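Engineer: Coordinates for the following, if possible.
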Amino acid sequence: MSQPLNIAFLGLGVMGGAIARHIAQAGHHLTVYNRSMGRIERWQQANPGVPIRIAESPADAATGADAVLTCVGNDDDLADVVLGPMGVFTTLRRGAVFIDHTTVSARIARQIAVEARDLEVHCVDAPVTGGQAGAEKGQLTVMCGGRADAVEAAQPIMASYTKRIVHVGKAGAGQTCKMVNQIAFAGIIASLSEALRFAQSAHLDLDKVYEAISGGAAQSWQMDNRWHTMARDEFDFGFAVDWMRKDLGLTLDEGRSIGVSLPVAAQIDQIYAQVQAIGGGRQDTSALVRVLPRKGKA
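Structural biologist: Okay, here's the model as predicted:
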């Protein structure tokens, strides 16, 4: 980093809070905004001694900022904090950088990019993958959509919390790439859940099964990080089922808009609806295994 920047961060959730911490630790001047003041207070308690300015609104956060980053809930949340009457774009200066790390529709990403172009703001839709652990360790992968000059301007900021930054295409392409990720991710979780239930029903030693298959073609991040916790019925961590259903909903909508059938993703989405129905909405996506029958279980 050549010099500290004035950076505003909106949305101090599980992912956003960790990203904001890395930005502050990189030496930037950090302003934060969150609709819930309690979340800001918890962030301060978890990061004692980190200097921040607390903004009263998204517009206040963007005032004087060199860059604004968002990591909020959904399309409506993003539209409100960026395009609303007290949104970021009412005060963000010409030549500043706007980076959105929310997983949203490609449509809203493209809409924001058009508004940013008219304001002469560098705009990047930049959903991430790597989960809570990746955010905490500063090892996220970012898939970026936008103009090349915008991604170039954003890279020095994102470098403090990422291991890989990939410019995948024009505005909205980052979000579409995240949908590709979620299709593959959902399929891996579903097949891993079936494999685990099969092994349990066959009365195999699950540790030995993992040792045997994790070094070959079946190996995946999900297997390495979730096989043992799934075997112990531990799910109170990680990427929530509720958020996965939101992402799959966006993906299925985009598939319909471009004329692509996604039968496997649609089926897995419905299995996740069953997980929600038994109270697992806030549990990790690996909780999908909860609704698969286990032969011989009391």
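
Engineer: okay, CA-based contacts and neighbour counts for the rest of this
Structural biologist: OK.

Engineer: ok, the most centrally placed residue in the chain - contacts?
Structural biologist: Central residue of the chain (Cα atoms, centre = their mean): Val128, 4.9 Å from the mean position. Contacts for Val128 (Cα atoms under 8 Å, 6 or more residues apart in numbering) come out as His101, Thr103, Leu140, Thr141, Val142, Met143, Lys178.

Engineer: Go ahead and list the helix or strand containing the last one.
Structural biologist: Using DSSP states H and E, Lys178 sits within helix 173-201.

Engineer: Pull the distance from that helix to the chain's centre.
Structural biologist: Distance of helix 173-201 from its chain centroid, counting by Cα atoms, centre = their mean, to the nearest Å, is 16 Å.

Engineer: by contact count, what packs against it?
Structural biologist: On a contact count with 3 or more Cα pairs under 8 Å, 6 or more residues apart in numbering; DSSP states H and E, helix 173-201 meets helix 106-119, strand 122-125, strand 140-145, strand 162-169, helix 206-213, helix 221-231, helix 241-258, helix 263-277.

Engineer: Would you do the same for the sequence below? I want to compare the two.
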Amino acid sequence: MAKVAFLGLGVMGYPMAGHLKTKGGHDVTVYNRTPAKAEKWAAEFGGTAKATPKEAAEGADFVLSCVGNDDDLRSVVLGEQGAFAGMSSGAIFVDHTTASADVARELYATGQEIGVSFIDAPVSGGQAGAENGVLTVMCGGDDGAYAKAEPVIAAFARSCKLMGGSGAGQLTKMVNQICIAGLLQGLSEGMNFGMKAGLDMGKVIDVISKGAAGSWQMENRGGTMCDGKFDFGFAVDWMRKDLGICLSEAKNNGARLPVTSLIDQFYAQVQGRGGNRWDTSSLVHLLAND
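Structural biologist: Below you'll find the model as predicted:
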């Protein structure tokens, strides 16, 4: 059992922190920007809620976070009330936010100055993966810190791997999002084509999902795409944030992302239709309702 703090209790962080308590058996203290949610979590899981990241991090062996973006991450880590101000030398900070590789390296370097290890550890698996404790976690950081953190992360992870030095976790998550974006556009075109052709799409999905075209997205989103249902899952706003990170990083490393750039603009069109909180499979809406 470890003393763990968790910062950020959104749709991902809330259940992740819960698994740390129930499955991991850790002593968990939480912080959330909206105090009522932290109090609710504490009442539900029997942990402790604190008013600031610093207070939550004091005395913790591990501090985990899952917030919105680079600026949100800096706000809970840095400053007089940030987690770093409350952490002891030798403690480990594990960030599960999907953020830039730059902010990961920045906070890693700052942590080194005060004797705190920083691991960038974005996740894949969505809300369902967080609730069921089967997330995939891709990490960047030092070997020693990762070896200590991995058993803690295991409370909500199906797979966890160190991908390289600081920033490597975030870069791996960018690969993940690039692949998903292209896959969803192809799936959208395929589902729309099949519907226009008058096929029974339930049968189509059942058959082709067993072959080379099969994917998690097809099995879990193919049917709902055909039904025009998008009120669940990973929101378009979040995907656009992630793709923006990918496109920015591509400018730095020289990678060409022509399809990703195009799909990002398709998602902008979905936002224009009021689909900001629709699931990312809503790309098909642009084709089925042109």
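
Engineer: Let me see the TM-score of these two.
Structural biologist: With the length set by TM-score structural alignment, normalised by the length of the second structure, the two chains reach a TM-score of 0.97; 289 aligned residues with a Cα RMSD of 1.2 Å.

Engineer: Out of the contacts of Val128 of the first structure, which comes closest to Ala202 of the first structure?
Structural biologist: Lys178 (36.0 Å; Cα to Cα).

Engineer: now the closest one, nearest residue through space, not along the chain?
Structural biologist: Using Cα to Cα, 6 or more residues apart in numbering and skipping the chain neighbours, the partner closest in space to Lys178 of the first structure is Pro127 (6.4 Å).

Engineer: Around the counterpart of the one you found in the second structure, how many other residues sit close by?
Structural biologist: Under the alignment (TM-score structural alignment), Pro127 of the first structure pairs with Pro122 in the second structure. For Pro122 of the second structure, the tally of surrounding residues (other Cα atoms under 10 Å) stands at 24.

Engineer: Touching, Pro122 of the second structure and Ala101? I think so.
Structural biologist: No - judged on Cα atoms under 8 Å, Pro122 of the second structure makes no contact with Ala101 at a distance of 10.6 Å.

Engineer: joint contacts of these two?
Structural biologist: In terms of Cα under 8 Å, 6+ apart, Pro122 of the second structure and Ala101 are both contacted by the residues Gly169, Gln170.

Engineer: what span of the first structure lines up against stretch 269-277 of the second structure?
Structural biologist: Mapped onto the first structure with TM-score structural alignment as the criterion, stretch 269-277 of the second structure occupies residues 274-282.

Engineer: buried stuff in the matching stretch?
Structural biologist: Gln274, Val275, Gln276, Gly280, Gly281, Arg282 (16 or more other Cα atoms under 10 Å).

Engineer: Quickly name whichever of those is closest to Cys123 of the first structure.
Structural biologist: Arg282 (31.3 Å).

Engineer: contacting residues for that closest one?
Structural biologist: By Cα under 8 Å, 6+ apart, the neighbours of Arg282 of the first structure are Asp236, Ala240, Val241, Asp242.

Engineer: what do you get for Glu150 of the second structure?
Structural biologist: Cys160.

Engineer: Which residue in the first structure aligns with it?
Structural biologist: Using TM-score structural alignment, Glu150 of the second structure lines up with Gln155 in the first structure.

Engineer: Aligned to Thr98 of the second structure, what sits in the first structure?
Structural biologist: Checking TM-score structural alignment: Thr98 of the second structure goes with Thr103.

Engineer: how much space is there between that match and Arg164 of the first structure?
Structural biologist: 17 Å (Cα to Cα, to the nearest Å).

Engineer: which one of those two has more residues nearby?
Structural biologist: Thr103 (27 against 13).

Engineer: Could you grab the helix/strand/coil label for the more buried one?
Structural biologist: Three-state assignment for Thr103 of the first structure (DSSP: H, G, I helix; E, B strand; the rest coil): coil.

Engineer: Nearest residue to it in space, ignoring adjacent ones along the chain?
Structural biologist: Pro127 (5.5 Å).

Engineer: Verify the stated contact: the one you found with Ser105.
Structural biologist: No - the criterion here is Cα under 8 Å, and Pro127 of the first structure misses it with Ser105 at 10.6 Å.

Engineer: Give me the residues contacting stretch 202-215 of the first structure.
Structural biologist: Leu196, Ala199, Gln200, Gln219, Ser220, Met223, Asp224, Trp227, His228, Ala231.

Engineer: hang on, the earlier thing: can you tell me which of the contacts of Arg282 of the first structure has the most neighbours?
Structural biologist: Per-residue neighbour counts (other Cα under 10 Å) across the contacts of Arg282 of the first structure peak at Val241, which has 23 neighbours.

Engineer: check contacts around whatever residue of the second structure lines up with it.
Structural biologist: Using TM-score structural alignment, the equivalent of Val241 of the first structure in the second structure is Val236. With contact set as Cα under 8 Å, 6+ apart, Val236 of the second structure has these partners: Tyr267, Val270, Gln271, Gly275, Asn276, Arg277, Trp278, Asp279, Thr280.

Engineer: try it again with 6 Å
Structural biologist: The contact partners of Val236 of the second structure, by Cα atoms under 6 Å, 6 or more residues apart in numbering, come to Asn276, Arg277, Trp278, Asp279, Thr280.

Engineer: quick one: secondary structure of the first one?
Structural biologist: Local secondary structure at Asn276 of the second structure is given as coil here, using three-state DSSP.

Engineer: Pull the distance from stretch 83-93 of the first structure to the chain's centre.
Structural biologist: Centroid separation for stretch 83-93 of the first structure versus its chain: 23 Å, with Cα atoms, centre = their mean.

Engineer: One more: stretch 9-23 of the second structure?
Structural biologist: 13 Å.

Engineer: And the contacts of that stretch?
Structural biologist: By Cα under 6 Å, 6+ apart, stretch 9-23 of the second structure touches His26, Asn32, Cys66, Gln127, Ala130, Glu131, Ala155, Phe156.

Engineer: Which position in the first structure pairs with Phe193 of the second structure?
Structural biologist: Phe193 of the second structure maps onto Phe198 in the first structure, by TM-score structural alignment.

Engineer: Could you report the separation of the closest residue to its match other than its chain neighbours from Asp125 of the first structure?
Structural biologist: Distances taken as Cα to Cα, 6+ apart put Arg294 closest to Phe198 of the first structure, at 7.7 Å, once the chain neighbours are dropped. Distance, Arg294 of the first structure to Asp125 of the first structure, by Cα to Cα: 42 Å.

Engineer: One more: His29 of the first structure?
Structural biologist: 22 Å.
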